[in-house]
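Novice: What follows is a protein structure lacking sequence information:
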C-alpha cells in the first residue's frame, strides 16, 4: 500500500453576507489607440478564496460573451475570438477576487457597456453578482507644439518658455501643461504644472520661488501657455521640456489622465554675473611722504545698471599676508570705517575712488578692492550673484632711508657631515639710523648670490625687538638646540649649527633691515641690505650598512622556542637610528612572509603574524645600538623556513622627522626541528546504517597517534553531519576538548551524547532520529600542545572518512485517524494539500474505496488521490 503523505479534516461553519461586485464609475472615457484596463472586484462571498469571472459586451441590443476564467475555450463569441487569440484582449487575474480586462489598441468600435459577472459559490443568493460599466473611446486629438526657448539668457534677466497645446473641446476633456528642466545627466525635474483644474502646482524645489513671485503663467487664445521666470538664475541652465496631458473627471471628483505628449523646448544657457564681472585697480606712481594718495577701482558687467554693488578696499603690508578692510561702501552708498585721513567716493557708475591724506611709511602696502554684486528679485529681496577681488597693486611711500653695509664671514667651516658651522653677519658704515633698530634674517640657497632672492630658503632671524623666529624647515632644529641664532654685538649677528647634514650644503647669506618710528609711534621698515653669499660644502662619503643574523636557540621539537639575533653595522653616517623587519621564506618556497617589525621610533608592529591564538608567541626587541633579538615561543612545524632581517638606517631631518638613508638584508638562518612532527589517523564506525525515525544511532571514532600521546597534548574531537540535500556544507553537531561537550541546537533538542571510552576512543549517540538526520557523518580530531597552564598551541588536524546514515520514514506511526468528525466529499481534492473545491456535500457512510474504482473527469465523482475511510474522515494524498 502506498504511504499517505498528509491527513486533512475539513469543517464548515459560519454564514454568508451579501456578495458585492464592483467596476469603475461610468462612463469610462479613453483615447483610441491606447490600452484600456477595466478592473472588476468581488467581496463578501462564500466558498473558495479564488473566484471565477465572466465578461460580456452589451451593444446594439445584443449581449455578446467576451471572456471567462471558468470556460476558457468555449465561452467567447466568434466576434472576439481572433483578438483574444492574438492577445489583443486579455483577462489578467490580479488576486483571488480581482481581475482586469485589458483591450489593446482600443478603437471607437469598442464603445459599449461591459458587464462583469461572478459565478456563485454562496450557500444562498444575496447581494449582486454582476456590475456594468460604459466604455467611451474618443479620437486621439491632443496636439502639442513647441516654441524654441532662447539659447542664452543673462543671470537676473527674464526667461520666457512658451508651449502650444490643444484638444477637441467637444469630447469634454480637460488639459494640463507641465514645464520640466533637465540639468546635464541628472533626472528631469518638474518646474510647475497648470491644470487640469486651472490650479498652478509648483515642483518641490520651485515652491518657494513661486511664493516669492519668481514665476508666473499666462494662458492666451489658441492654446498658448507661457511660463515666465522673472529672474534667471545659474541653476536655470538646462534643457526644457513641455508635457501636455488630457484628463477626464471620473467618479467623485477623481481626475484620470487618458493621454499625454511631450515636446522639447530647447537648451538654455544662463550667463552668470560672476563670469563677466571684472574688477581692477589702476597702478599708482610712487608716493612721497606727506602727499595725498588716490586709487580708483573700476567695475564692469553686462547689466551693470541693474546690479546692487558693495565695495571694500583691502590692504596688506606684504604680498603674502592676509588683507584687512580699510573702508567699505554698501549698495545703498553708505560708507563705513571712514576717517579724516581715509575717504571713499563713487566717481561715476562702475568707478569708486579711495583717498588717503598725508601718507607716511605706514601707508605702504598692497591695495585691492573687493566687489559683491547683488540682484533684486520680484519679491523685493536681494540675492548675492557674484563676488570678485581685484589683483593687488603695491603702494610705496618714499622716505630718507638709513644707509649701511653688510658683510658675511665664516667663523667655523665644516669639513665632514656632523661637524659644526658658524657664520657672522657684520653691519658697518651706518648712517641715518638715529634711534632705529636693526633686524636680521638668514637664508640658504644655491648657485650665486644673484640667485638668492628667487630661490633662497628662510632659515630664521631676529626681529627689531630681538625676538627669534625660524623657517618652517628649521623650527624643530631650534627646539632641539641644534640651531642657534643670536646677536653677539650691537652690529654683529651669529648663525650656528651644532651638526651639519649633507642636505645643509649650499649658499648662505644674511639680510639686515633698519626699522624706524612712524608718525603714530609704530615701527616701520626703513630699508634693508643683503650680504654676499658664502658657499658651504664638503666632500661627502656614501654610507654603508651591513646586517648579520645568527641563531641563538633552535627548538628540538614542536612547542620549543626559536631565537635569533640581528646585528647592524653602519659607516659614514652619524646620529642614525635603525628600523628592523623580520621575514621568513617558507621551506616549500612561495612568497616571503612578513612577521614582526620595530620602527626607528621603537614602535612594535605585527606584520603578517595574524594567528589569533598565537599573537603573544613572537617578540622583537632592541638590546643595543644596532643589536636586535627575535624570539618565537611554541614553534610549530608550519613555522619552519629561512628567517632573515631587513634593516634600514634613518637620520633626523631639519624639520624634525626621520629620513630613510640606507637599507640592507641579513643572511638567512633556518628554523628546523631535529625530529619529524607528530602524525595521527582517525576512523569512524556506525553500528547500523539504516534506521527508522525515532530510533537512536551510535557512532565510534578512534584515534591512533604514531608517536603515542604526549603528556602535554590535548585532543579536541568533533562530529559533523553533511546533509544529502547540501553536500557542500557540513553542520557541527557536538565537540569536546576539556570539560563538558559543546552541543549544537539540534543536539540540545533531540539529545546527542558523547562518551570517552579511553584516551583514543569516543562514542557518539544521536537520539530520536528524524528523516532530516539522514546524511554523511565524519569525525575531526585536533591536537593542542600545552605551552603553559594557561596557554596552548594548535597542532595537527585529522579528519575521518564519511559514513552514510539513512533514516527511513515510519508511515503507520505518523498516521492516526481521528473519529467523531463529519465526512465531506471533496471532488476537487487531487493535489497533496487539497487546496480548493467547487461544491461541498456530505456523503453517506462508506467503506474504503479501492483506488482502482475511483473515477476521474466526472463533476460528482472522486478523482485519483482521494480515499474515503468511513463517515468520520477523508484522506487525501
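Specialist: Thanks, I have it. Because the structure is predicted, anything quoted here is derived from the model rather than measured.
Novice: Could you use CA atoms for every contact and neighbour count after this?
Specialist: Will do.
Novice: Show me the helices in the protein, by range?
Specialist: Listed in chain order, the helices of the chain (DSSP state H) span 78-85, 207-211, 273-276, 452-455, 475-479, 745-750, 811-814.
Novice: out of the ones you listed, which comes closest to residue 535?
Specialist: The closest of these to residue 535 is helix 452-455. By Cα to Cα, the value is 11.9 Å.
Novice: Run through the neighbouring helices and strands of that closest one.
Specialist: Using 3 or more Cα pairs under 8 Å, 6 or more residues apart in numbering; DSSP states H and E as the contact test, the elements touching helix 452-455 are strand 437-445.
Novice: about what we covered before: CSV please, covering the helices of the chain and showing distance to residue 312 and mean neighbour count.
Specialist: Output for the helices of the chain, formatted as CSV (distance: least, Cα to Cα, whole Å; neighbours: other Cα atoms under 10 Å):
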stretch, distance to residue 312, mean neighbour count
helix 78-85, 79, 13
helix 207-211, 31, 15
helix 273-276, 17, 16
helix 452-455, 32, 13
helix 475-479, 37, 17
helix 745-750, 77, 14
helix 811-814, 95, 11
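Novice: Of these, which is nearest residue 658?
Specialist: Taking the helices of the chain one by one with Cα to Cα, helix 475-479 is closest: 11.8 Å.
Novice: Take this one as well and set it beside the first:
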C-alpha cells in the first residue's frame, strides 16, 4: 500500500513539472506602426509560481545596434531605463499600464523612427524550478506618417435657417508601402440640448471597408434611412486626395455645434485584427441653426381692412418669410375665414394649397375676417400625408367689409290683440318691419327678452350669449333667418317663430309661465342680393322698443283663495269650541268630587 502511494505522488509531481510552467506571450509580428502615434504592446505571463503580481522588464533590440539590447522600462527598478529612454520614462511618454497582476502594457505615446526594432518582455523568475519561457519578443516596424487631411468647405459662422441644406467636405489620403485602409468620420460636439459640455458625437462615417454608417446618437439612423443624411466619396485625380462630402438635407436646431472631420489609417495585424495606427482631426467650424419659430413670418396683403362693393372680386396674397431653402421645404397654405355672418362666428376653411400643389376649395360665408395659415415641412420637398409639419404659423387677420346699398329699416314690436293673457295661454308678439331699398331684400329677425342687468353693465356680446345695454341685459330667444330657417336659443317655455306676411313676423310662447313675463324686443337685419345671385348682410339693422308681457291669474286660481281662507277659518272655530266645552266639563267634574 505504501509503495502504491509513493508511486502516485512521484507521478503527480512529474505531471505538475511538465504541465505547470511559465509562459510569456506577446502579439505576433511584425507590427507596423506610424511615427508620431502611439504604440501599445500587451505582455501576459502564465503558469508561474509565487506572487500573483509579477514584475516585467522591457528591452529593445535595435536593428542598427548590432543586436545589443537597450533597457526600456521595468516595474521593479526605476533606474532600469537606459539613457535613450530615461527622459521619456520620467515624462510619462513611455510608461507601463498594468491591466492585472499577470498583464502589463508597454505604451509609447509618440513613436520615433529610432524606436523600430525587436521588443522583448522579460519576467523575473518567482518559480521553485526554472521551467518554461521567461521572455517573449515582437518586431515593431515604424513607418513614416503620410496621413493627410484638409478641407475645401467649412462653416463660416453665419446661421442657417432651420430646414436649410448643410454640406461639409474634407479631403484625405495616405501614401504607404504597406497595405493600409482609410476611414473618414464627420462628427459634432455640442449637438442636442447640452450644448457646450456634450461629448463629441459621430454623425456619419465611411469605414475602412468603404461601408457608410450613420451615428448611433440622435436621429441620424432615421435620417440616413430616409435619405436625408448622406456621405459620398469622390475619388481624386492622380496624386490628389479623395474628397468626402457629407450632406444633411434639412438642419434642425439640435444639429447646432462644432463640426469636425476625422481620418484614420488602419492596418491588419498578423493576428487578423484591424488596428488604427494613425488618426487626424480637422475642425470644420461652428454651426448655428436659426429656428423657424424665430424667423418664420406670415402676413396677408393687403393688411388691416378692405371695403368692397357687393359682387366685386377679392384678391389676397400670403407673404411668407424666413423659410430658408424654398426648394427643400414643402408648404401647406390654408385660407381660413372666421367671424362670418352665421350665428356664433364659426371658423371655416375657404381654400387649401397642399404640398403637392393641389388646390382644395372649402365653403365659407361671403364676408368676414380672413387669415392664411401656413405649415412648413422644413427640408422635406415631398412629405407624406402622415408627416407632421415642422412648424405651423398663422398671420394677422384681414377684415373684409362690403359697401352696402342705401338701406333704411325700422322695427316695431307689439302684443297681438286678443283676450287678456293668462298663465298657460299662448302669447303672441308681432314685429312689424319696414325696409326701404333698391332691389330684392330679405329680413332676418332676432327676438330678445330683457331682464334686469347688474349695475354698470354696458356691453354687447356675440349672438347666442347675453346682450347688455344701458336699460338692462338681453338674451336671444329665437331667430328667423333671411332664408326662412328658424332657431331657438332655449327658454323655460316652448317658443316658435314665423312670418305672417311681408314685413310682419311673429313670436309665440306656448303654455306661458310667470317666468315668461318681462320686456321683449325684436332686432331686424336686412340682407340683399349681389350681382352673382348670393345673399349678403347689408349691415343695416334696427331694434324695436320693448313691450311688456304680463300674465293675469286664471279663474281657478281666484276661486282657490277664498276656499283656502274658508277652510282655515272653519278649522279655527271648531278647535275653539271643542276647547271651551272640554274646559267647562273638566271644571264641573272637579267640583263634584270635592263635595263628596
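Specialist: It's in. Please read all numbers here as calculations on a predicted model, not as lab measurements.
Novice: could the helices of the first structure go into CSV alongside distance to residue 288 of the first structure?
Specialist: Formatted as CSV, the helices of the first structure follow (distance: least, Cα to Cα, whole Å):
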stretch, distance to residue 288 of the first structure
helix 78-85, 101
helix 207-211, 55
helix 273-276, 37
helix 452-455, 26
helix 475-479, 39
helix 745-750, 96
helix 811-814, 116
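Novice: Residue 561 of the second structure pairs with which position in the first structure?
Specialist: Using TM-score structural alignment as the criterion, residue 561 of the second structure maps onto no position in the first structure.
Novice: pull the longest helix from the second structure.
Specialist: Assigned via DSSP H, the second structure shows its longest helix as helix 555-595.
Novice: the longest strand in the first structure is where?
Specialist: The strand that spans the most residues within the first structure, counting by DSSP state E, is strand 254-271.
Novice: so how much does that strand differ from the second structure once superposed?
Specialist: Following the fit onto the second structure, the mean deviation recorded for strand 254-271 of the first structure is 3.0 Å by mean Cα distance after the TM-score superposition for the first structure.
Novice: Can you mark which positions in that strand are buried?
Specialist: Within strand 254-271 of the first structure, the residues that qualify as buried are 256-260, 262-271, counting by 16 or more other Cα atoms under 10 Å.
Novice: Repeat that for stretch 228-237 of the first structure.
Specialist: 228-234, 236-237.
Novice: same deal with stretch 218-230 of the first structure?
Specialist: Residues 224-230 are the ones in stretch 218-230 of the first structure that count as buried (16+ other Cα under 10 Å).
Novice: From these, pick the one nearest residue 585 of the first structure.
Specialist: residue 229 (73.5 Å).
Novice: What's the match for the closest one in the second structure?
Specialist: In the second structure, residue 229 of the first structure lands on residue 247 (TM-score structural alignment).
Novice: how many other residues sit next to the nearest residue to its match once chain neighbours are set aside?
Specialist: In space, and not counting its chain neighbours, residue 247 of the second structure is closest to residue 167: 4.6 Å by Cα to Cα, 6 or more residues apart in numbering. Look at residue 167 of the second structure: counted by other Cα atoms under 10 Å, it has 15 neighbours.
Novice: who touches the counterpart of residue 167 of the second structure in the first structure in this structure?
Specialist: Aligned counterpart of residue 167 of the second structure in the first structure: residue 160 (TM-score structural alignment). When contacts are counted by Cα atoms under 8 Å, 6 or more residues apart in numbering, residue 160 of the first structure touches 149, 226-229.
Novice: before we move on, the earlier item: include distance to residue 630 of the first structure when you put the buried residues of stretch 228-237 of the first structure into JSON lines, please.
Specialist: Output for those, formatted as JSON lines (distance: Cα to Cα, whole Å):
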{"residue": "228", "distance to residue 630 of the first structure": "80"}
{"residue": "229", "distance to residue 630 of the first structure": "77"}
{"residue": "230", "distance to residue 630 of the first structure": "78"}
{"residue": "231", "distance to residue 630 of the first structure": "75"}
{"residue": "232", "distance to residue 630 of the first structure": "73"}
{"residue": "233", "distance to residue 630 of the first structure": "69"}
{"residue": "234", "distance to residue 630 of the first structure": "66"}
{"residue": "236", "distance to residue 630 of the first structure": "69"}
{"residue": "237", "distance to residue 630 of the first structure": "68"}
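Novice: who touches the counterpart of residue 207 of the second structure in the first structure in this structure?
Specialist: Residue pairing (TM-score structural alignment): residue 207 of the second structure is matched to residue 195 of the first structure. Applying Cα under 8 Å, 6+ apart to residue 195 of the first structure gives the contacts 174-177.
Novice: Noted, bye for now.
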